[in-house]
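# can't give you the sequence, but here's the structure:
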C-alpha cells in the first residue's frame, strides 16, 4: 500500500526512473556486445551516470588532466550513456588532428547545438554541407580583407574609438568587459559591412545577448541537458538559451533582408552580402546548400565565436599586465623603441617586438581559453593501438597541450620566456595550438592574431593599466575563471592612466 501511494504521489519521478533504467539497460547491453573491441582504458562507469560523478562539471578540462595521469594520453570516459574518447598531451592531440585528420574530422551531434543549428552552419555541420560552407566562408573572409592591409586599417581605426571610450572614464575604474566592444565591432564589420557606435541600441542588444548565450552554454544545467536530452521537457536552461538565440536570429534576418534589397555583385561589402549573392547564384542548382537556414546558422556561428574569443583574450591580456606591472613596463619600453612618435604599431612591427609578441602568445597559452571542442570519428578508426568505432565522440584536450609539461618549462605559471630564446628573440612553439589544428582549425585565426597584436600594443602605447584604488596586484584573481563557453576572467575593474 505504501508503494502504491508513493507511485500515485510521484508519477513523474517514477516515469523518469523507469526511463533511466530502460536506457541504462540498453546502453550496458550494447557495451557488452562491443567488448571484443579494444577501446582505450578508463574508469569503470556506474549505471545511468557513467563517470559523471568523477568530473568537475565547471572545469572539465582540469578533470581530464587528472584522468590522463592514471590512464595515459588516450582514455575512455562515459558521460551518462555516451562513450567519449579523450586525447591529452601534444603528441596524441597532434597525431589525431594532423595524421588522422579525415578520421577525426566530424562533429558529434551535441543536443543543444542540434537544437540551435539543426546541422547547419560552419562549426557543427558535417559532410558536404560543412566542407562547402567552410570553404566558401574562408574564401569570403579573404576577399573581405582578413589578414590583409585593408582589415588592419579598420582595426587601427577601431582602436581610436576604443581609446576615446577609455579616455571618457578619466582614469576612474571601469569594467574589463569594456574591451569587448572593439573586437566585436571588427567582427560585425566583416559580417554586416558596418561598425556600430558603442551606444547603438542594436550593438548593445547584441553584446548583451552574446554574453547571456555564452554564460548559459557554460551552465551545469545545460551540460545535464546534453547528457540526458530526453529529460529536456523537465529542464529550463536550454529553453532560455534557445529564446536568446532566436533574438539574435531576428537581427541577422534583418541584415539578410537589407542585403537582398541592395545586393551588388561588383561590391560585396560583407559576409552576409556574399552569402546572399551565393544563394541567388545557386538558385537553379539541384541541391542548393546555401538555403536560408544555413545562411542564418553560418552568420550566427561567426557572431558568437568571432566576438567571444578575441574579446575575452584581450580582457585576460589587460588583467595579466595589471597583475605583472614589470611585464607591462617592458612592453611599453619595447613599443617606445620600435614605434615612431605619433604613429601606431603596425602588424609588421611585431617582427621587431619579440617581447610583446611573446607576451601575447603566453596570454593565449596560459588562459587556455577554449579547453576543447569535441570531434567525432567519421569511420571506424584504429588509433594508437585502440579501436574507436565510427560516430564516437572524441575530445582533443587543448588545455592538456597548452599545459603539457613536456613542452613548457613552467606550464602553470605566466611566463613570456616560453616564447623567447636566450637572446630575447621570439621562438615559435609547436605545442602552441589555441586555434586547434587540422581541417577544423579556427577560421578566424589570422584575423584574431592581427586584432590581438594591434589592440594590445595600441592600448599599452596609450595607457598604463593599474588596479583600482584600494587594491594591489596581489588582489587580482587569476585562479578562478568564470566558466562560460570559454574560460573568462572573473568580473574585475581596471584604471587606465594616460601615458605621455
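In hand now; what should we look at? Keep in mind that this is a model prediction, so the values were computed, not measured.
# contacts and neighbour counts: CA atoms only from here.
Noted.
# Now for the chain: which helix has the highest residue count?
Using DSSP state H to define each element, the chain has its longest helix at helix 292-323.
# If you count neighbours, what's buried in that helix?
For helix 292-323, burial by neighbour count (16 or more other Cα atoms under 10 Å) applies to 294-323.
# okay, pairing it with this:
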C-alpha cells in the first residue's frame, strides 16, 4: 500500500512540474494549443501527415505558433513570410539545429546535417569545398553524371518536354548543363516536379542560437524551430491551383523560365541543403537523357492515376507506378 501512495505522489509531482514548466514559458512564446502534461500536443499531430496538421493549426493560431512535443516547446513557422523572415532575414540566429536523440546517438554529434555551431560551420565549408572539387581531374562531375545517365538508359533500353530536348540537344550527343539555359520548359518541369511532390514537408528542425525576439515573441536560446516548407511550396498566391501539377507556375507569359522566391524544396538560408547544386545537376541530366532516348507510357489510362504524394511522417513520396519505355 505504501508503494502505491509513493507512486501516486511521485506521479502527481511530475504532472505538477510539467504543468508549471509549460505555463511558465507560454506567456512569452507564440500562442498555440493548450498542451497536456508530459505528452504536450502530440495527440494533435497526425504522424502520417504532419504538414496537414500544421496547416490546420496555423488557421487557428497564425503563421507563428508554439507546439509542445513532449515537455519541450517547439515554434512552428508557417507561410513564406514567416519562413523568409526567420531563415533569411535572421539566418544566423535561426541557423542552429534541433535535438535528435536517436540520430545524435548514432552520429555522435558529427555530420553536416545534424551538427550546429562552429563544428557545423567547419563541416559545411569542408562539404562545399569537397563538392566543388569533386569534378576536378580528368573528368568533371558532369561527365560522371552523364555516364551514369547513359548507363541507366542502356538498362531501361511526344511530349513538349521531349520536343524541346530534341530541338536543343538533338539525338546524337549527351545533354550537358550548358543546355539548361536554352530549355525553359524543361527547367519549369523540373522545378514543378520538386514543388509538387514536396519531398520534405517540414525540413529538418532548426534551433535558435541565442535568446531572440521574433515578431514580438520571446524565443529562448535552444528552442526548436519547425519550418513548414509545404506552406511555401503550395502557397496559392504564388502558385495558382497549387495542388495541380502545372509547369506554367515557372513560366512567364512569353514562355520564358521565371524564378520564384517561394521555391524552397532544399530549404533556404544558412542551413540550405549543401548538395542542392549536385542534386539539380543530376535531376536535369538524368531526366533529359532518359527522355532524349525514350517515350514513356503508363500501363493504365493516365486519367485514372492518382499523382497525389503520399505523406509518411517527415517525408512525402510519390505513389508507385508501372511505366513502359519505348525507344525513340
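Received the coordinates, thanks. These numbers come from a predicted model, not from an experiment.
# Quick check, residue 87 of structure 2 in contact with residue 270.
Yes. Using Cα atoms under 8 Å, residue 87 of structure 2 is in contact with residue 270, at 7.1 Å.
# Spell out which residues are contacts of both of these two.
residue 95 (Cα atoms under 8 Å, 6 or more residues apart in numbering).
# the more surrounded of the two?
Neighbour count, other Cα atoms under 10 Å: between residue 87 of structure 2 and residue 270, residue 87 has more, with 22 against 18.
# Residue in structure 1 paired with the more buried one?
Aligned counterpart of residue 87 of structure 2 in structure 1: residue 97 (TM-score structural alignment).
# Would you mind finding the match for residue 190 of structure 2 in structure 1?
Aligned counterpart of residue 190 of structure 2 in structure 1: residue 360 (TM-score structural alignment).
# just the helices in structure 2 please.
Using DSSP H, helices in structure 2 cover 2-26, 50-61, 80-84, 101-107, 117-133, 141-156, 160-168, 184-197, 229-233, 276-293.
# Out of those, which is closest to residue 307 of structure 2?
Closest to residue 307 of structure 2 of the helices of structure 2 is helix 184-197 (Cα to Cα; 8.9 Å).
# with structure 1 superposed, average distance for that closest one?
The superposed helix 184-197 of structure 2 is, by mean Cα distance after the TM-score superposition for structure 1, a mean 0.6 Å from where its aligned residues fall in structure 1.
# Tell me, how many residues neighbour the aligned partner of residue 62 of structure 1 in structure 2?
Residue correspondence to structure 2 (TM-score structural alignment): residue 62 of structure 1 is matched to residue 52. Applying other Cα under 10 Å, we find 18 other residues in the vicinity of residue 52 of structure 2.
# Residue 474 of structure 1 now?
Neighbours around residue 474 of structure 1, by other Cα under 10 Å: 10.
# My guess is it contacts residue 322. True?
No. Counting by Cα under 8 Å, residue 474 of structure 1 stays clear of residue 322, with 10.0 Å between them.
# contacting residues around residue 267 of structure 2?
By Cα under 8 Å, 6+ apart, the residues touching residue 267 of structure 2 are 203, 229, 273.
# Just the buried ones from the residues you listed?
Among these, those scoring as buried are 203, 229, 273 (criterion: 16+ other Cα under 10 Å).
# ok, now which ones touch the aligned partner of the last one in structure 1?
Meaning residue 273 of structure 2. Under the alignment (TM-score structural alignment), residue 273 of structure 2 maps onto residue 442 of structure 1. Residues near residue 442 of structure 1 by Cα under 8 Å, 6+ apart: 435-436.
# measure residue 442 of structure 1 to residue 364 of structure 1 for me?
The spacing between residue 442 of structure 1 and residue 364 of structure 1, counted by Cα to Cα, to the nearest Å, is 14 Å.
# do residue 440 of structure 1 as well
19 Å.
# now do residue 272 of structure 1
30 Å.
# Looking at those two, which one has more neighbours?
Using other Cα under 10 Å, the more surrounded residue of residue 272 of structure 1 and residue 364 is residue 272, with 28 against 21.
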